[in-house]
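**Q** Pasting a predicted model and its sequence here:
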Amino acid sequence: MNDALQDFIHYMIVEKGLAQNTIVAYERDLKGYIQYIQKVEQVVSWQEVKRSHIVAFLHHLKMQNKSSKTLARHIASVRSFHQFMLREHIAEHDPSVHIETPQAERKLPKVLSVAEVEGLLQAPDNTPFGIRDKAMLELLYATGLRVSELIQLDLADVHITMGFVRCVGKGNKERIIPLGRLATEAISTYIERGRASLVGKYTTNALFLNHQGNRLTRQGFWKILKKLAQKANIQKDLTPHTLRHSFATHLLENGADLRAVQEMLGHADISTTQIYTHVSKVRLKDVYKQFHPRA
């Protein structure tokens, strides 16, 4: 049964061209699914899989307190897998066809205030590592890049004189995002003074490097962010995505066009971007309640 999974993963990589993180998520979800139906439901071939087996698997996930978002993702993985097997004649039926997707909870993203962003941007010191950290934070807040996009940047992707950065996002879609003056200055300083110290004797095209002179990882950035948030005395639960959320919210609060923000964030569907308008409304209500004498 695992052979079909490997065929599916190969199809997703070669024909669909999905991002590495998406492939990893599909593979992880489907390995769990296969393990469950084999060990718990005693299924030995794809011809035996029934709708009840999938429902039992989803119930198993629910009993583990998985969120509706996680359940929806698993259903999407299982459905795509069974559709692939039917299409490739690995299986003769698709038991996932009538499985309903649960309504995902739409949680408002946590954002920083402008003052908190300023505090975070001032937290890095003047060492080569601090200069790198400052450049990364300025770039994230100036562009709304995902952290996965940030760490994949090469030197050639940042055009200082033209004032833009080129990145490849989800689905291998390329987008061009303008850079502000402060972000441009921070990146220039890092390339001239910080990166040269970090790269040492190594040769690499990666823009942001760790202490070994290699490309910085997501985990490495996460540790840096937690340390800087503590130094800036930010009490909120900060994640690498928080600056992306703050970028979008602050743009919309200052009158930016929703379509332009969608383009910069690289959202395929504008409904994904619209959640930031809800964040703005919530913040407006909070300000009203705090400052209006009759609130």
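**A** On my side now, so go ahead.
**Q** make it CA atoms for all contacts and neighbour counts henceforth
**A** OK.
**Q** excluding its backbone neighbours, what's nearest residue 29?
**A** residue 74 (5.9 Å; C-alpha to C-alpha, 6 or more residues apart in numbering).
**Q** which stretch of helix or strand covers that neighbour?
**A** According to DSSP states H and E, residue 74 maps onto helix 68-87.
**Q** who does that helix touch, helix- and strand-wise?
**A** Contacts defined by 3 or more C-alpha pairs under 8 Å, 6 or more residues apart in numbering; DSSP states H and E place helix 68-87 against helix 2-14, helix 20-39, helix 51-63.
**Q** then this one, side by side with the first:
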Amino acid sequence: MHDKDRNALDLFIDYQRAQNLAATTIRNRRSILTTFARRTGGLVDTDVFTLRRYIGRDDDVSPGTRRTERGALIAFYTFLHDEGLRADNPTTKLPVVRVPKGLPRPFTPEQIDAMLNSGAYAKTRAMILLGYYQGFRVSSIARVRGEDIDLAARTISTTVKGGKVRLLPLHDVIAELSKSMPPHGYWFPARDGSAGHVRPSSVTDLITKAKLRAGILDPRLTPHSLRHAFGTDLVEQGVDIRVVQELLVHEHLSTTQIYTQVSDRRKQDGIRTLAPREVPARSGRAAAKIAA
């Protein structure tokens, strides 16, 4: 990467940190921009045609990935334009990426049991339980601390997207789990001995290994599928979807609907709530004419 591009990227990272954006967001955007610069030969001085060609490349890229890349590029070039580091903003003419509505991809209860009994170590099992019983993302799992648990109030504190801290109900399974976990500090400390927690990518790797050991080979099922299972099973048990939205800490109900699969049984139960009514065997027109 050229010095000019590297300096601009460093300034953009400083700007995002000043915005208090999540470290995961900053890291992902940096990766996207670095890859773009490497593949196209430049970053700051690119044009809209190069941007369109890159986002629309025939490289087996999913629509969701294209949309994420577009968002990172828009944020970067808007920053350059606003800061006077570039006279124009080439992303203003980028087309919207059409993404099909997502479908939930939850683990089944049997698959979750299989992962827990796959020979996974205690910390990996704890990660799986947090993903399912609290609906946590891998980033939230990675940073759980003993201080986040309040057994008296039955709550757990977590930091969600955007750096927001939320207080959520504590599931009984996690309350019991907490008794065997460190009461202070991170439950999953960094492996290098530093004061921080493990990387979210490490959580992903550990749960994925448990999944594979359990013989679950479906590539659509990821550690995030534990969160999908959390939402789906709550709906299956009759929990109001607005409550599920709050537990998943979603700003929009439409997002929650992506996470919640409705079973055939629930659909059947739902349609049967419409009460039957008596339908006449005949039209009755002939009798009406005779009476007239």
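**A** Yes, it's here. What you see is a predicted model; the values in this text were computed from it and never measured.
**Q** returning to what we had before: now check the residue nearest to residue 29 of the first structure against the second structure: what is it aligned to?
**A** Using TM-score structural alignment, the partner of residue 74 of the first structure in the second structure is residue 69.
**Q** circling back to that earlier point, tell me which of the helices and strands packed on helix 68-87 of the first structure lies nearest to residue 169 of the first structure.
**A** helix 20-39 (10.7 Å; C-alpha to C-alpha).
**Q** chain center to that closest one: distance?
**A** 19 Å (C-alpha atoms, centre = their mean, to the nearest Å).
**Q** in that helix, what's buried?
**A** 26-27, 29-30, 33-34, 36-37 (16 or more other C-alpha atoms under 10 Å).
**Q** what angle sits between it and helix 51-63?
**A** 110 degrees (axes from the mean of the first three to the mean of the last three C-alpha atoms, to 10 degrees).
**Q** and the helices and strands packed on helix 68-87 of the first structure as CSV, adding distance to residue 120 of the first structure?
**A** Output for those, formatted as CSV (distance: least, C-alpha to C-alpha, whole Å):
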stretch, distance to residue 120 of the first structure
helix 2-14, 38
helix 20-39, 28
helix 51-63, 38
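**Q** Minimum distance to residue 246 of the first structure: which of those has it?
**A** Comparing these by C-alpha to C-alpha, helix 20-39 comes nearest, at 23.2 Å.
**Q** what packs against that closest one?
**A** The contact analysis (3+ C-alpha pairs under 8 Å, 6+ apart) places helix 20-39 of the first structure against helix 2-14, helix 51-63, helix 68-87.
**Q** With mean neighbour count and distance to residue 208 of the first structure added, can I get the ones you listed in JSON lines?
**A** Converted to JSON lines, these look like this (neighbours: other C-alpha atoms under 10 Å; distance: least, C-alpha to C-alpha, whole Å):
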{"stretch": "helix 2-14", "mean neighbour count": "15", "distance to residue 208 of the first structure": "26"}
{"stretch": "helix 51-63", "mean neighbour count": "16", "distance to residue 208 of the first structure": "38"}
{"stretch": "helix 68-87", "mean neighbour count": "18", "distance to residue 208 of the first structure": "31"}
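**Q** Any chance of JSON lines for those, columns distance to residue 264 of the first structure?
**A** Shown next, in JSON lines, are those (distance: least, C-alpha to C-alpha, whole Å):
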{"stretch": "helix 2-14", "distance to residue 264 of the first structure": "25"}
{"stretch": "helix 51-63", "distance to residue 264 of the first structure": "35"}
{"stretch": "helix 68-87", "distance to residue 264 of the first structure": "25"}
